[in-house]
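>>> Structure, please.
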Amino acid sequence: MSALDWTVVVGYFLVVVAIGWWSKKRIHTIADFFVARGQIPWWLSGISHHMSGYSAVMFVAFAAVAYDSGLTVYVWWALTIGLGVGVGAFLFAPRWNRLRAKHDVKSPLEYLARRYNLPTQQVLAYSGAALKVVDIAAKWVAISVLLKGFADIPLEWGIILTGVATMAYMTVGGLWADVLTDMGQFVIQAVAGVAMLIAVMGELGVGFAWTMWEDLPADHNDPVNDNVTTVLVLAFLLVKTFEYNGGMWNLAQRYMAAPTGSDARRSALLSSGLWLVWPFILFLPMFAAPLIVPNLDNGEESYIQMAQELLPAGLIGLLLAGFFSHTMAMVASDSNVITAVITRDIAPVLVPKVRRLTERAQLTFARITTVIFVSVSMLIAITTGGEGFVLDVVVDLVAATMGPISIPLMLGLLPWFRRNGPTAAIASWAGGLAVWYVVFYIVEDASQAQVVGLPLLTSLVLYIVIGLVKPEGNDERDTLIDSLSTDPVGTGSAAASAPLPEQGRGEGRQEPDERVPAR
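Okay, here's the model as predicted:
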């Protein structure tokens, strides 16, 4: 990297820190910190939802798949997400928003204590938080691999650099800093992605998107290739529909932070459209990489080497800044929502004193929790050494276990499952994780479709069947579910809806009303 490249990277870090400090002016309560009081415009929420869905993993692990197998990585990853988010725009996005607008919910798991019971909420909170800390560790490894490839920075220092920078703006700026960084990331990625696309056009010709397939291996233009099957693609479609509509908790926050349920639906449709189009544009140079940097032993280095060969000074720094922004924005997003879960759902049960904290003290507690969580994920990333860790975690572990965690959370929002109570929720969660453990660790030669699909399918079947065999509905649950069908009408409707009981936060005590009028 040249001095100009480093200038661009340093400039990016300064902008990120400036965003964090500017956002601090908007953060006065935990409602600001976690859900921005529902004041994020729908278009910004949609862009943030899209950009929070992937990190530098795309330019490391998925670039390797594109290098080795071609088109199929777009089909089983980006296409399934785009379609899943489009479905969720009508099923889930407005309901997440109405939890905040009508019930003052600040954490995606906060409603579970009333929808099921406290033990159900706690097991989902603990298992999801444990999963997320490992998931984020994979993101640190991904960005450190890129740093080592571009600038020969050791893995440990790459993780520390990005981790400290993320904490610098996330702990002060909350969700506002996260969303605004996503917007900056979108702009940087657009410039860097188009620059790489033009560079590849200069190398292979303007029409390379059509002509390159003749020179690539014959199966690189197949939608299903290598170990990818149609069954696996369908399994990913099911998993991603749950994961990207709230099962991945930070993405539920984007819907909650929009002004109304209708705005949340629009933001989801925008995100869906971006998922269908933009990743394909980014993947085109990756598909062509074997023609530009052939015979690589490690496909994870393909995008790095192609950038070093094709891009001039300055643009490499911009590309690296884009990698940083991918990872830092996603990690910041995950950290914010995990902090919300710990602050709102776990800590008050473990330490009763948390229930009586003032608004300012709760905000301080949330910021401290953010620092601790990010630090633990960095420590895990450093101790792995990075070899093969990224793809194993992101694809095998996260995709497979997200289903059992998200099924009770997501289906609990829908009126069709109003009779599914805590028994169905716990059995679904435990059964799905048990099947994942058997398939992943005990069954020999299990296919990726089985590893990804069977846990979620098990959880789904158990949730539905037990709900039919042992219905556990009651009037309180019915009232909660029915309230999520429509947006509040003016301030009266929003104010009239009772906030969720502050489980574990003291009898008869409510926090100050932080709702804003529906628009």
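
>>> hey, let's count contacts and neighbours off CA atoms from now on
OK.

>>> Packing partners of the longest helix along the chain?
If you go by DSSP state H, the chain has its longest helix at helix 155-204. For helix 155-204, the packing partners by 3 or more Cα pairs under 8 Å, 6 or more residues apart in numbering; DSSP states H and E come out as helix 3-24, helix 30-35, helix 42-51, helix 118-151, helix 261-292, helix 302-310, helix 315-341, helix 359-384.

>>> what's the following helix or strand after it?
helix 208-211 (DSSP states H and E).

>>> residues making contact with that following helix?
Helix 208-211 is contacted by residues 201, 284 when judged by Cα atoms under 8 Å, 6 or more residues apart in numbering.

>>> next one: the next helix or strand after it to chain centre, how far?
Where DSSP H and E defines the elements, the next helix or strand beyond helix 208-211 is helix 230-242. Averaging C-alpha positions (Cα atoms, centre = their mean, to the nearest Å) puts helix 230-242 17 Å from its chain's average.

>>> one more to put side by side:
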Amino acid sequence: MAVDYAVIVLYLAGMLAMGWWGMRRAKSKSEFLVAGRRLGPAMYSGTMAAIVLGGASTIGGVGLGYQYGLSGAWMVFTIGIGLLALSIFFSARIARLKVYTVSEMLDLRYGGSAGIISGVVMWAYTLMLAVTSTIAYATIFDVLFGMDRTLSIVLGGVIVVAYSTLGGMWSITLTDMVQFVVKTIGVLLLLLPIAVVKAGGFAEMRDRLPDDYFAPLGIGGQTVFTYVLIYSFGMLIGQDIWQRVFTARGDKVARLGGTAAGTYCLVYAVAGAVIGTAAKVLYPHLGSPDDAFATIVKDALPVGVRGLVLAAALSAVMSTSSGALIACATVANNDIWSRVKGFVAARRAAPDGPDAGREPAEGPDAEAAGGSDEVRDNRLFILIMGIAVIVIAIALNNVVEALTLAYNVLVGGLLVPILGGLLWKRGTATGALASVAVGGVTVIGLMASLGVLANEPIYYGLLASLVTYVAVSLASKPTDPAVLTAWRARLAGEPAPEDDGTEEPAPSSAVHGA
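The predicted model follows:
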């Protein structure tokens, strides 16, 4: 195992080194949060694939293959379908908006009154997504070192928080590229063929397992439909996914790079299910399907290769964890805290407020300080959110329930107002707010009464959200034509002020072919 340990330790050290390097590049808000909006197709597609294929897709995907056979691929497959739909139909428009968060998009579309509520919903989703990824460290470090669950979560969480806090999106992009390569080699090129050979090949697998293991819908048609609603639609609206779209250099990169990443997800889905099916042949009586990945890696792979494949699993967890963490911190700072600060400042600046008559600071010094302050503030929020994620991960045990809760609230509350804003010009701010409230409350209420893993909450939550959005929008005053004009201009990619009124130009040293 010494060689395996060395591979893992070198990998973790490399992640921290890239965080330090990324810190030197992240000098502005744009650089820190969206990598300066200048990723080329190779880096964009690699990092997008890394963010969506996390521990649930790797360890959980193999577990579903162990339990249901080839149809266990459907969960990850629907993630790929959602990413393909986002990339082909929406990514170009999203990239042209030049915003940092989904809530900023809603403010632009509806006139600045939908952001705070949607920000809270999105924050809850990204927080739970980061938590579920962080819990997965316990499984990997237990296999590697026999480490205590709490210590495993703290070790993995601290490394991710460290490199994310240091360099923001630049660090996360660089580490995600490494993680993408490691996952490709470890899971697709090594574990997949070795597992099939160890199981005796496909013919032996078919002879040893029931026919249901090779049926396309062996997992159940209703389950597949629920996966589509939760994961495919979740890909269309998640802050963690949109924040990666914002890093694209242009429309073409967002569309083609995302399409490549989505196609990669489809291949990864099938690979995970096949590995799980092979594990069922080799180890038919495991205590839990989620043990399949760790067991086949530990028992079936040679020294060195085992370390690389475990590093691949660690890569999957870290890529999703870091992406969710920076998304959570971005929403907390830009959509919630900044709005609260703005509200307080407006009250203080009122004619009878304590700061009445005080002139705001102006001049180049104030502008320079503002840029560095924004990076510092976002860095601080990543650190705070990271500590919160580690603490919550230690307290929770059920990863599937936490992930389902996150996606149900996200899709039930925000899918309709976001897609409605992009596709239906008659949608209004009042309709959007009512839709978020009704859809979110319906989903939470039904999960409380029927159980988190029930299918009905997302079905009825989406239906309630859609009916409310359409009915309230038609009954309320149409959106101000000036707001819609500005919105259409942003969708068309026409120049628009961002933050201080200018978009930072890409420096001549930018690697546009990355």
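
>>> between the helices and strands packed on helix 155-204 of the first structure, which one is nearest to residue 86 of the first structure?
helix 261-292 (5.3 Å; Cα to Cα).

>>> before we move on, the earlier item: need the helices and strands packed on helix 155-204 of the first structure in JSON lines with distance to residue 513 of the first structure and mean neighbour count, can you?
Formatted as JSON lines, those follow (distance: least, Cα to Cα, whole Å; neighbours: other Cα atoms under 10 Å):
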{"stretch": "helix 3-24", "distance to residue 513 of the first structure": "21", "mean neighbour count": "18"}
{"stretch": "helix 30-35", "distance to residue 513 of the first structure": "10", "mean neighbour count": "26"}
{"stretch": "helix 42-51", "distance to residue 513 of the first structure": "23", "mean neighbour count": "26"}
{"stretch": "helix 118-151", "distance to residue 513 of the first structure": "23", "mean neighbour count": "22"}
{"stretch": "helix 261-292", "distance to residue 513 of the first structure": "19", "mean neighbour count": "23"}
{"stretch": "helix 302-310", "distance to residue 513 of the first structure": "50", "mean neighbour count": "19"}
{"stretch": "helix 315-341", "distance to residue 513 of the first structure": "18", "mean neighbour count": "27"}
{"stretch": "helix 359-384", "distance to residue 513 of the first structure": "12", "mean neighbour count": "19"}
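
>>> Columns distance to residue 60 of the first structure on top of those helices, output as a markdown table?
What follows is those, written out as a markdown table (distance: least, Cα to Cα, whole Å):
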| stretch | distance to residue 60 of the first structure |
| --- | --- |
| helix 3-24 | 19 |
| helix 30-35 | 30 |
| helix 42-51 | 17 |
| helix 118-151 | 6 |
| helix 261-292 | 10 |
| helix 302-310 | 7 |
| helix 315-341 | 10 |
| helix 359-384 | 15 |
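
>>> so where does the residue nearest to the spatial centre of the first structure fall, helix or strand?
Nearest to the geometric centre of the first structure sits residue 53, at 4.5 Å (Cα atoms, centre = their mean). Using DSSP H and E, residue 53 of the first structure maps to neither a helix nor a strand.

>>> Enumerate every residue touching the closest residue to it other than its chain neighbours.
Leaving aside its sequence neighbours, residue 53 of the first structure sits nearest to residue 330 (Cα to Cα, 6 or more residues apart in numbering; 7.0 Å). Taking Cα under 8 Å, 6+ apart, we find residue 330 of the first structure in contact with 51, 52, 53, 54, 55.

>>> Using JSON lines, lay out these together with distance to residue 191 of the first structure.
What follows is the contacts of residue 330 of the first structure, written out as JSON lines (distance: Cα to Cα, whole Å):
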{"residue": "51", "distance to residue 191 of the first structure": "15"}
{"residue": "52", "distance to residue 191 of the first structure": "18"}
{"residue": "53", "distance to residue 191 of the first structure": "19"}
{"residue": "54", "distance to residue 191 of the first structure": "17"}
{"residue": "55", "distance to residue 191 of the first structure": "17"}
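
>>> Shared with the second structure, which of the residues you listed?
Retained in the second structure by both residues aligned by TM-score structural alignment, their matches' Cα atoms under 8 Å are the following of the contacts of residue 330 of the first structure: 51, 52, 53, 54, 55.

>>> Let me know the closest of those residues to residue 170 of the first structure.
residue 52 (14.1 Å).

>>> Am I right that the closest one is in contact with residue 182?
Yes - the criterion here is Cα atoms under 8 Å, and residue 52 of the first structure meets it with residue 182 at 7.0 Å.

>>> joint contacts of these two?
Taking Cα under 8 Å, 6+ apart as the criterion, residue 52 of the first structure and residue 182 both touch 326, 329.

>>> Let me know how buried the aligned residue in the second structure for residue 162 of the first structure is, in neighbour terms.
Residue pairing (TM-score structural alignment): residue 162 of the first structure is matched to residue 156 of the second structure. A count of neighbours around residue 156 of the second structure, defined by other Cα atoms under 10 Å, yields 24.

>>> The residue lying closest to residue 156 of the second structure once chain neighbours are set aside and residue 382 of the second structure: what is the separation?
In space, residue 156 of the second structure comes closest to residue 137 once its chain neighbours are excluded; the distance is 5.9 Å by Cα to Cα, 6+ apart. Separation of residue 137 of the second structure from residue 382 of the second structure (Cα to Cα, to the nearest Å) stands at 19 Å.
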